[in-house]
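Peer 1: Could you look at this predicted model? Sequence included:
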Amino acid sequence: MTVLLPRAGGGTYAYAPRTEPLSLAAGGPLTSRTVFSAAHVVADPYADTSPGSPAAVDWDATLAFRRHLWSHGLGVAEAMDTAQRGMGLDWPVAAELIKRSAAEAAAVGGKIACGVGTDQLAAGPSNSLDEVRAAYETQLAVVEDAGAQAILMASRALAATARGPEDYLHIYGQLLCQATEPVILHWLGPMFDPALEGYWGSSDLDAATETFLEVIAAHPDKVDGIKVSLLDAGREVALRRRLPDGMRCYTGDDFHYPELIAGDEHGFSHALLGIFDPLGPLAAQAVRTLDTGDAQRFRELLDPTVALSRHLFAPPTRFYKTGVVLLAWLAGHQSHFSMVGGLQSARSLPHLARAYELADGLGLFPDPALAEARIKALLTVYGVDQ
């Protein structure tokens, strides 16, 4: 059997899907690296929503996907940008997601960390620094009350309001003093969210790095680690070498994660990655080989996945969530391809078709026949007759 897939410039080509998936068994916790998958949310396809209305989430399917990740030994990074924070998922629903996922993690013994931001505020310079701080504090309290570790996310409101590095030092200093447990600091680059341009007080990344490190140096006991999402492997390596002893660097680089996790003679990165949503079982198996000291086999397993990741995270990078949800549908983790905010329309049909081809080639679909039937149905809706 073949699938007719669309070419970007027009026309179609025949693709022969795999008939057998990879064998990827569930397993216990990973030991050599701390690994979080930033997980997507499953929309409720029956909700009568419209653009700008509150997100409608299928809670059963959303929590089932998190149990899937935990069953493979991965941690869940909840309510992050992969869950469409600021792109369809509003704060009231994000708060509910945090509470439900944290309770589920406690019930099954899963590791969880949750995003703390300021998205209850309107983005723009109309907010005061006190309002930004108060918004962060509200979300921090929700995460800590739920029993989860906090990830201090980059704030659009702070980026719009701050006058320079001193404002970042002030806000983050106050938040870290209040945190009851060590947090993960998140540096999300503008390729993921253009509103974060100039974060840490400068568009010069060298200057921004110095401010970021100054925040850490002032409160080393309150920082478990940092998540760096700049898609610049060299900058991440240089930054992690300057961290205090024992502080983790969680790579958020969806282009260079195999080499960054494998590390070098000076150290390595842990992981907090959106690409580990579709790659969860395979990523877990790769890290288990690393747990045994077999770095070569780790790279053999993970290196071939980079082409898929680079495709999903291609510019405009912030729309990578569409490909992530497509693959979850094709893999049978949810019954439909719809997203909160209607974001399923954010990528072209050739882009989605190529994502299917790359994922199928890796053996990511537990039931290749189901994935084939579903991609054919999607293509038919778009007018590509099979």
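Peer 2: Cool, the structure landed.

Peer 1: From here on, just use CA atoms for contacts and neighbour counts.
Peer 2: Will do.

Peer 1: What ranges does the stretch 1-150 of the chain have for its helices?
Peer 2: 59-71, 91-108, 129-145 (DSSP state H, counting those that start in this stretch).

Peer 1: mind listing what's buried in stretch 366-379?
Peer 2: Across stretch 366-379, burial judged by 16 or more other Cα atoms under 10 Å covers P366, D367, P368, A371, E372, R374, I375, K376, L379.

Peer 1: Of the residues you listed, just say which sits nearest to D294.
Peer 2: In terms of Cα to Cα, no member of the buried residues of stretch 366-379 lies closer to D294 than P366, at 25.8 Å.

Peer 1: Who are the contact partners of the nearest residue to that closest one once chain neighbours are set aside?
Peer 2: Leaving aside its sequence neighbours, P366 sits nearest to P21 (Cα to Cα, 6 or more residues apart in numbering; 5.5 Å). P21 makes contact with G363, L364, F365, P366, D367, P368, according to Cα atoms under 8 Å, 6 or more residues apart in numbering.

Peer 1: also this one, for the comparison:
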Amino acid sequence: MKLTLPTADGSGLAAYQIQGPGDFTPAKAGQKLSRIAYSAAHVVADSRAAVDPWVDCAIDWDATLAYRRRLWGMGLGVAEAMDTAQRGMGLDWPTSLELISRSIDASKDVPGAFLASGCGTDHLAVDAARSVDNVIRAYEEQMAAIEALGGKLIVMASRALARVAQGPDDYLRVYDRVLSQAREPVVLHWLGDMFDPALKGYWGSTDTAAAMQTAVDVINAHPAKVDGIKISLLDKDQEIRMRRMLPPGVRMYTGDDFNYAELIAGDGVGEIETHRHSDALLGIFDAIAPAASAALAALTAGDEARFHQILAPTVPLSRHIFKAPTRFYKTGVVFMAWLNGHQDHFVMVGGQQSTRSLPHLAELFRLADEAGLLEQPDLAVSRMAHLLALHGVDAQVTR
């Protein structure tokens, strides 16, 4: 089957030959894998809701929870209410808490399902933050709400803290308070400013080495309260450096959507087991879940060559989805879910389906197919042709 698509530079059209689904078998629900792997899951907007999408947040709960069951069914965990779910970018705190509550309830029906939920300060408007105490109270409010539901915390980076902190000592003070109160070990979260410009200078410095040292100091002060730290700096060398600085038992959860394959496989360096490889908490695992699950199953079975064989074609796709401006990556994630029939529309919270161009989406379609990730080629072609027609492009499909 062939489909006419816009070229990558948008200058013309070219026929593309569909290759079809990849030959890999995902893991099963509850299957024990050699790496802990969270997929930061997206939310499905309610396209029929009578709301103003730039202002109001309406969620299709059935489709949103069905997607999480799909991820659990492949042995992946869910990192809930994170930036992939448009947290702070259309998804507000009351809706986030409802999402967390519904997901915790849904996880109880899936054997072996695991879930951790984003705890932040996003109900505190950045401009309204006047002090570090404001930030502490905001974290405490969300912590209490999530823990009351029985949820595990991912302590998200705070825009408000980035605004009011005067230096590393303020970060140490905030995280000391948060970690000392946590009921169980948490996952810390360091999102680079390529994902969110408001987080520039997090941990009190724009120098990565200095910021990293502050984060490690926070962890060293409360090692029993930290399960791990997820960093998204898109710099594999910095991640490896920090991984080797962590105290025994504290995991590095890679958030590097450019270099995840080699970071998860690891380099085997270090006497401490958790220094030798990264676990995963990745937005791209939402879009490439079948390949990610199958690759992790192969790695668990000791077949590292097969692990890389499956994931290698997904890396160009991921780099395209996460290309600058990186914060718009969520559009590509939702586009993939629509192409593959996991939601019946390409509409996003906040109207963010408009953040990427038609040539960008056409190239994403090609790369997804080359990675074997168009699960139902006929459906994907039909939907791509519909999108092209909506943009005034006569999509020619031949068999």
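Peer 2: Everything's here; your move. This structure is a prediction, so every number in the text was calculated from the model and none was measured.

Peer 1: re the thing from before, could I get the contacts of P21 of the first structure as TSV with secondary structure and distance to P29 of the first structure?
Peer 2: TSV is the format used below for these (DSSP: H, G, I helix; E, B strand; the rest coil; distance: Cα to Cα, whole Å):
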residue	secondary structure	distance to P29 of the first structure
G363	coil	23
L364	coil	21
F365	coil	23
P366	coil	22
D367	coil	25
P368	helix	28
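
Peer 1: ok, those residues vs A64 of the first structure, which is closest?
Peer 2: Closest to A64 of the first structure, out of all of the contacts of P21 of the first structure and judged by Cα to Cα, is P366, at 15.8 Å.

Peer 1: Alignment lookup: that closest one to the second structure.
Peer 2: Superposed on the second structure with TM-score structural alignment, P366 of the first structure falls opposite E375.

Peer 1: pretty sure its match contacts N340?
Peer 2: Yes - with contact defined as Cα atoms under 8 Å, E375 of the second structure reaches N340; the gap is 5.8 Å.

Peer 1: picking up where we left off before, state the distance from the match of P366 of the first structure to S293 of the second structure.
Peer 2: 15 Å (Cα to Cα, to the nearest Å).

Peer 1: what do you get for T314 of the second structure?
Peer 2: The gap separating T314 of the second structure from S293 of the second structure is 12 Å, by Cα to Cα.

Peer 1: and if you look at L91 of the second structure?
Peer 2: L91 of the second structure sits 27 Å away from S293 of the second structure, going by Cα to Cα.

Peer 1: Please apply the same query to V186 of the second structure.
Peer 2: Distance of V186 of the second structure to S293 of the second structure, computed by Cα to Cα: 24 Å.

Peer 1: same check, this time on R327 of the second structure
Peer 2: 25 Å.

Peer 1: swap in V164 of the second structure?
Peer 2: From V164 of the second structure to S293 of the second structure the distance is 40 Å (Cα to Cα).

Peer 1: which of these two has more neighbours?
Peer 2: When neighbours are counted by other Cα atoms under 10 Å, V164 of the second structure and S293 differ, and S293 comes out ahead with 27 against 18.

Peer 1: Now do the contacts for the aligned partner of A312 of the second structure in the first structure.
Peer 2: Alignment note (TM-score structural alignment): A312 of the second structure maps to D303 of the first structure. Neighbour list for D303 of the first structure: P258 [criterion: Cα under 8 Å, 6+ apart].

Peer 1: For A221 of the second structure, which non-adjacent residue is spatially closest?
Peer 2: Counting by Cα to Cα, 6+ apart, the residue nearest A221 of the second structure is D176, at 7.7 Å.

Peer 1: Tell me which residue of the second structure matches up with D48 of the first structure.
Peer 2: If you follow D48 of the first structure across to the second structure using TM-score structural alignment, you land on A50.

Peer 1: Its match: neighbouring residues, count only.
Peer 2: Applying other Cα under 10 Å, we find 9 other residues in the vicinity of A50 of the second structure.

Peer 1: Also G11 of the first structure?
Peer 2: Based on other Cα under 10 Å, the number of other residues close to G11 of the first structure is 10.

Peer 1: quick one: the helices in the stretch 201-350 of the first structure?
Peer 2: Under DSSP H, counting those that start in this stretch, the stretch 201-350 of the first structure gives helices at 205-218, 233-240, 257-262, 280-291, 295-302, 306-312, 320-330, 349-362.

Peer 1: can I get those in a markdown table with distance to V76 of the first structure?
Peer 2: Shown next, in a markdown table, are the helices of the stretch 201-350 of the first structure (distance: least, Cα to Cα, whole Å):
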| stretch | distance to V76 of the first structure |
| --- | --- |
| helix 205-218 | 24 |
| helix 233-240 | 22 |
| helix 257-262 | 17 |
| helix 280-291 | 10 |
| helix 295-302 | 19 |
| helix 306-312 | 19 |
| helix 320-330 | 15 |
| helix 349-362 | 21 |
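
Peer 1: Which stretch among those is buried most, on average?
Peer 2: helix 320-330 (a mean of 25; mean count of other Cα atoms under 10 Å).

Peer 1: which residues in the second structure does it align to?
Peer 2: Going by TM-score structural alignment: helix 320-330 of the first structure matches residues 329-339.

Peer 1: Mean deviation, the matching stretch versus the first structure?
Peer 2: The superposed stretch 329-339 of the second structure is, by mean Cα distance after the TM-score superposition for the first structure, a mean 0.3 Å from where its aligned residues fall in the first structure.

Peer 1: Under the alignment, what does A146 of the first structure map to in the second structure?
Peer 2: Here A146 of the first structure is matched to L149 in the second structure, going by TM-score structural alignment.

Peer 1: Report how many residues lie close to the closest residue to K330 of the second structure other than its chain neighbours.
Peer 2: Nearest non-adjacent residue to K330 of the second structure, counting by Cα to Cα, 6+ apart: T84, 5.8 Å away. Neighbourhood size, T84 of the second structure [other Cα under 10 Å]: 25.

Peer 1: And G361 of the first structure, how close does it get to A102 of the first structure?
Peer 2: Distance of G361 of the first structure to A102 of the first structure, computed by Cα to Cα: 34 Å.

Peer 1: for Y136 of the first structure, same thing?
Peer 2: 19 Å.

Peer 1: how about E363 of the second structure, what's its match in the first structure?
Peer 2: In the first structure, E363 of the second structure lands on R354 (TM-score structural alignment).

Peer 1: quick one: contacts for its match?
Peer 2: R354 of the first structure neighbours (Cα under 8 Å, 6+ apart): L5.

Peer 1: G173 of the first structure: what's it in contact with?
Peer 2: V215, A218, H219.
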